[in-house]
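Student: predicted structure and sequence below. I'll ask about it afterward.
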Amino acid sequence: MDATLVRRKFTKKEIEQIYGTRHIGRDQARGLVSLMDFFCFSEACLIADIVQHFVDAKLEFDAPYVYQDVNRAIQHVHRSGLAHRGILSDSQRYPVKDVRDDELYYNICLLFLTHSELQRLLRMLKENGKKLFLLTNSPYYFVDGGMRFMLEDSLGERDSWRELFDVVIAKANKPEFYTSENLFRCYDEEKDTLAFSKVDSFLPDRVYYHGCLKFFLQITKRNGPELIYFGDHLYSDLRGPSKARWRTAAIIHELEVCLQFH
């Protein structure tokens, strides 16, 4: 059986035999897909499982078709809201606050902080006069459920995670957010509808959908270098803001693991 079609860890010698030089030319790169965030782990795992199934069953297949079908399926589950509703229906299983594995400590909260430390960090920034905004591609009900889960232990009964942010923007459609001229819409949480009135200011007790970088800067009257944006995805979170002259901070979850060994 071809070693390239067996789901196992290759040795360094096998990698060199299959791929040769470590340098990937521009022509080769056109046919490759970048997997660069936590969300891609499930995609890569599913692709590997399906390929292994075809190999074990001795079925003929063309690898690009496997990727295309898996990618379409994942996009459907994500965009239709099936993934969001599934996660919220069993929040104890999916959104992880703290995960311990032997001697390594992983925390998927912002900047590897525990949920209480994250809450204290946000409050400290607020108390020192910083304006905080949340910009996400997810729908508001999913953001609200996740933030409640992450911060419920450190917030008081009457407190809301919304008090920590001056502006909350959901379904922003990054990276298009940085280049489009989409208008902001005010979102009604109770009715699950969007208002028709023009958005020319951001109110702290409101949630906004869509929008774009151009109108965000006009409404907030903030220049690029005055803003710092934290994100974990090169294209959706870092490349766009950098072009707008925002300062950026990359959240690299794997970095903590590397530091454990150095």
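Tutor: Right, received. Where do you want to start? Numbers count the residues shown, from 1 in each chain.
Student: contacts, neighbours, all on C-alpha from now
Tutor: Noted.
Student: can you pull the buried residues of stretch 85-95?
Tutor: I87, L88, P95 (16 or more other CA atoms under 10 Å).
Student: where do the helices sit along the stretch 151-262 of the chain?
Tutor: For the stretch 151-262 of the chain, the helices defined by DSSP state H, counting those that start in this stretch cover 213-220, 240-243, 254-260.
Student: deepest of the ones you listed, which one?
Tutor: Of the helices of the stretch 151-262 of the chain, the one with the most neighbours on average (mean count of other CA atoms under 10 Å) is helix 240-243, at a mean of 18.
Student: residues in contact with it?
Tutor: P175, Y178, Y229, R247, T248 (CA atoms under 8 Å, 6 or more residues apart in numbering).
Student: from those residues, which two are the most distant?
Tutor: P175 and R247 (16.2 Å; CA to CA).
Student: residue contacts, L227?
Tutor: Applying CA under 8 Å, 6+ apart, the residues near L227 are W246, R247.
Student: quick one: it from Y209, how far?
Tutor: 20 Å (CA to CA, to the nearest Å).
Student: helices along the stretch 1-150 of the chain, start to end?
Tutor: Using DSSP H, counting those that start in this stretch, the helices of the stretch 1-150 of the chain run over 12-19, 26-29, 39-56, 63-79, 82-89, 115-127, 140-151.
Student: and of these, who's closest to F216?
Tutor: Nearest of the helices of the stretch 1-150 of the chain (CA to CA): helix 140-151, 18.2 Å.
Student: buried residues of the closest one, list them for me.
Tutor: For helix 140-151, using 16+ other CA under 10 Å, the buried residues are Y140, F142, V143, G145, G146, M147, R148, F149, M150, L151.
Student: re earlier: mind checking the helices of the stretch 1-150 of the chain for the one nearest to I219?
Tutor: Comparing the helices of the stretch 1-150 of the chain under CA to CA, the one sitting nearest is helix 115-127, at 19.7 Å.
Student: quick check: angle from that closest one to helix 140-151?
Tutor: 110 degrees (axes from the mean of the first three to the mean of the last three CA atoms, to 10 degrees).
Student: name the surrounding residues that touch helix 115-127.
Tutor: K97, C109, L110, K131, L132, M150, L151, D153, S154, L155, L164.
Student: now do the same end-to-end measure for stretch 164-175.
Tutor: 25 Å.
Student: any chance you could list what contacts that stretch?
Tutor: Contacts for stretch 164-175 (CA under 8 Å, 6+ apart): 122-123, 126, 131-140, 143, 162, 202-204, 206-212, 235-237, 240.
Student: putting a second one here so we can go through both:
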Amino acid sequence: MLSTQAVSEMYGRELVDLRKESRWEFLNMLFSVSEAVAYMQMVDRLDEGAISADVGPLDYKGLYKAVGNALFRAHVEGQLKSEIMSKPELFIEPDPELPLALLDQKEAGKRLLLIANSDYHYTDKMMQHSFNRFLPNDMDWRELFDMVIVSARKPEFFQMSHPMYEVVTGEGLMRPCVKARPGGLYSGGSAQMVENSLDIHGDEILYVGDHIYTDVSQSKVHLRWRTALICRELEEEYNALIRGGGHRATLIELINQKEVVGDHFNQLRLAMQRRTKGRPAQTLAATHMDDKDLTESIQKLLIVMQRLDQKIAPMLEADGEHFNRRYADIYTSRVSNFLHYRPFMYFRSQEQTLAHDSYSSYHPKLSKSPGSL
């Protein structure tokens, strides 16, 4: 990784508009990680001349498209999902509390929906493996949800209206339908259909997802649904906050010291400026100083501030690496965290604070009050 100083020296004030630069690609979901790794490995092979001539002449952009097409085919043609379904235990990290958290919500009167881009067979296989063994009384995962929608085609699901089909057999056979009903299993459709079928809309819905664009951004922008982003990195951030308590206390103390020294320095500097202009007005800190003492004090304080900056800058950079930008209304690392709250809890984001605000700005930015999601 380049340091902040190295980035500044290389790029200076160069502005990059990612919306107009065709040489940039957004890697904004976990599936993109494998795409990026595969591409990096193939770049090395291209540079070494190890890619067969049968593939054709490729530059870096063409190579990226070739890698993307290969992964797309593996995904769409079912190769990837077939391998996952054959051995789900290799790919799924079980969370016994997740089904129980949803069961609490359902028994508290919430209506739960599952909206998945995957087809029925893959969704059913993954949900059976992840949920059924942790549910009580031989309960099936379908019994948790008031409605299940597969092949949803998000993010188009939030913006457009696609044909809707009801899945009527365990083999996945479907028939066209016009209106969804609670308890049904459907393929396609739209978010508007969900609102109409359940007679709810807007901020009555909390949409929980793990993709900033496909899930959180589109449902919020187009429908005004409230959003919760599942971000597993929050667990690392939380642990970093706990471990970094002493580090942060030291950082705040250094910042406070610099504020005191800086205020004293600025008073002396202002006094020097006024004396240079022949004005008698003095600042409190310089009232009893002659010109020589004033000059020496300014120089000493400048050295003190520079030394404080040398300590503060790397500590601020390290502290900032614990946090990511936020896009949703609320954030949690996994759905099962809801199990630790009463299902009647209403969550809302706190008012945002700035870097120079009080120590409370380091507290988790999530508050709660009685009510209903």
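Tutor: That came through fine. Computed from a prediction, not measured in an experiment: that's the story for all the values here.
Student: once they're superposed, tell me the TM-score.
Tutor: After superposition, the two chains reach a TM-score (TM-score structural alignment, normalised by the length of structure 1) of 0.81; 235 aligned residues with a CA RMSD of 2.4 Å.
Student: how deep is the residue lying closest to I228 of structure 1 once chain neighbours are set aside tucked in, by neighbour count?
Tutor: Excluding its sequence neighbours, the residue lying closest to I228 of structure 1 (CA to CA, 6 or more residues apart in numbering) is R247, at 4.4 Å. Residues contacting R247 of structure 1 under the criterion other CA atoms under 10 Å number 16.
Student: isn't R247 of structure 1 right up against P225?
Tutor: Yes. Using CA atoms under 8 Å, R247 of structure 1 is in contact with P225, at 6.0 Å.
Student: now for L122 of structure 1: what does it line up with in structure 2?
Tutor: Matched to structure 2 by TM-score structural alignment, L122 of structure 1 sits across from L102.
Student: ah, wrong one, I meant Y187 of structure 1
Tutor: By TM-score structural alignment, Y187 of structure 1 lines up with V167.
Student: how many neighbours does Q159 of structure 2 have?
Tutor: 16.
Student: what sits closest to it if chain neighbours are left out?
Tutor: Closest residue in space to Q159 of structure 2, ignoring its immediate chain neighbours: H222 at 6.7 Å, by CA to CA, 6+ apart.
Student: now the one you found: how far from Y346 of structure 2?
Tutor: 23 Å.
Student: which residues does S91 of structure 1 contact?
Tutor: Contacts of S91 of structure 1 (CA under 8 Å, 6+ apart): F149.
Student: residue in structure 2 matching it?
Tutor: In structure 2, S91 of structure 1 lands on P88 (TM-score structural alignment).
Student: does I74 of structure 1 touch F41 like I think?
Tutor: No. Contact between I74 of structure 1 and F41 fails when scored by CA under 8 Å: they sit 11.9 Å apart.
Student: now check structure 1 for the residue matching L30 of structure 2.
Tutor: L30 of structure 2 maps onto F38 in structure 1, by TM-score structural alignment.
Student: how about the helices in the stretch 251-373 of structure 2?
Tutor: Using DSSP H, counting those that start in this stretch, helices in the stretch 251-373 of structure 2 cover 291-320.
Student: re the thing from before, more neighbours: I74 and F41 of structure 1, which one.
Tutor: Just comparing I74 of structure 1 and F41: by other CA under 10 Å the higher neighbour count belongs to I74, 15 against 12.
Student: residues near E163 of structure 1, how many?
Tutor: 13.
Student: next one: the closest residue to it other than its chain neighbours from Q260 of structure 1, what distance?
Tutor: Distance criterion CA to CA, 6+ apart; nearest residue to E163 of structure 1, sequence neighbours excluded, is P204 at 7.8 Å. Using CA to CA, P204 of structure 1 is found at 40 Å from Q260 of structure 1.
Student: what residues are up against the counterpart of S154 of structure 1 in structure 2?
Tutor: Using TM-score structural alignment, the partner of S154 of structure 1 in structure 2 is F134. Residues in contact with F134 of structure 2 (CA under 8 Å, 6+ apart) are P96, E97, P99, L100.
Student: again, only using 6 Å
Tutor: Residues in contact with F134 of structure 2 (CA atoms under 6 Å, 6 or more residues apart in numbering) are P96.
Student: report the separation between it and A101 of structure 2.
Tutor: Following CA to CA, the distance that separates F134 of structure 2 from A101 of structure 2 is 11 Å.
Student: for D210 of structure 2, same thing?
Tutor: Distance of D210 of structure 2 to A101 of structure 2, given as CA to CA: 17 Å.
Student: over to R226 of structure 2?
Tutor: 19 Å.
Student: P314 of structure 2 too?
Tutor: Taking CA to CA as the measure, P314 of structure 2 falls 41 Å from A101 of structure 2.
Student: the two: which has the busier surroundings?
Tutor: A101 (19 against 12).
Student: residue ranges of the strands in the stretch 151-300 of structure 2, please?
Tutor: Secondary structure of the stretch 151-300 of structure 2 (DSSP state E, counting those that start in this stretch): strands at 164-167, 174-176, 185-188, 206-209, 226-230.
Student: corresponding residue for Q68 of structure 1 in structure 2?
Tutor: Checking TM-score structural alignment: Q68 of structure 1 goes with K65.
Student: please name the residues that touch its match.
Tutor: Taking CA under 6 Å, 6+ apart, one finds nothing in contact with K65 of structure 2.
Student: now distance to H23 of structure 1 too, for the helices of the stretch 151-262 of structure 1, in CSV please.
Tutor: Shown next, in CSV, are those (distance: least, CA to CA, whole Å):
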stretch, distance to H23 of structure 1
helix 213-220, 36
helix 240-243, 26
helix 254-260, 23
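Student: tally of neighbours for M42 of structure 2?
Tutor: By other CA under 10 Å, 18 other residues sit near M42 of structure 2.
Student: same deal with R274 of structure 2?
Tutor: 15.
Student: which residue in structure 1 aligns with it?
Tutor: So, by TM-score structural alignment, R274 of structure 2 is left unmatched.
Student: and R274 of structure 2, how far is that from Q267 of structure 2?
Tutor: 11 Å.
Student: equivalent analysis for P370 of structure 2, please.
Tutor: Applying CA to CA to P370 of structure 2 and Q267 of structure 2 gives a distance of 50 Å.
Student: so between the two, which is more surrounded?
Tutor: Set P370 of structure 2 next to Q267 and count neighbours by other CA under 10 Å: Q267 wins out with 17 against 10.
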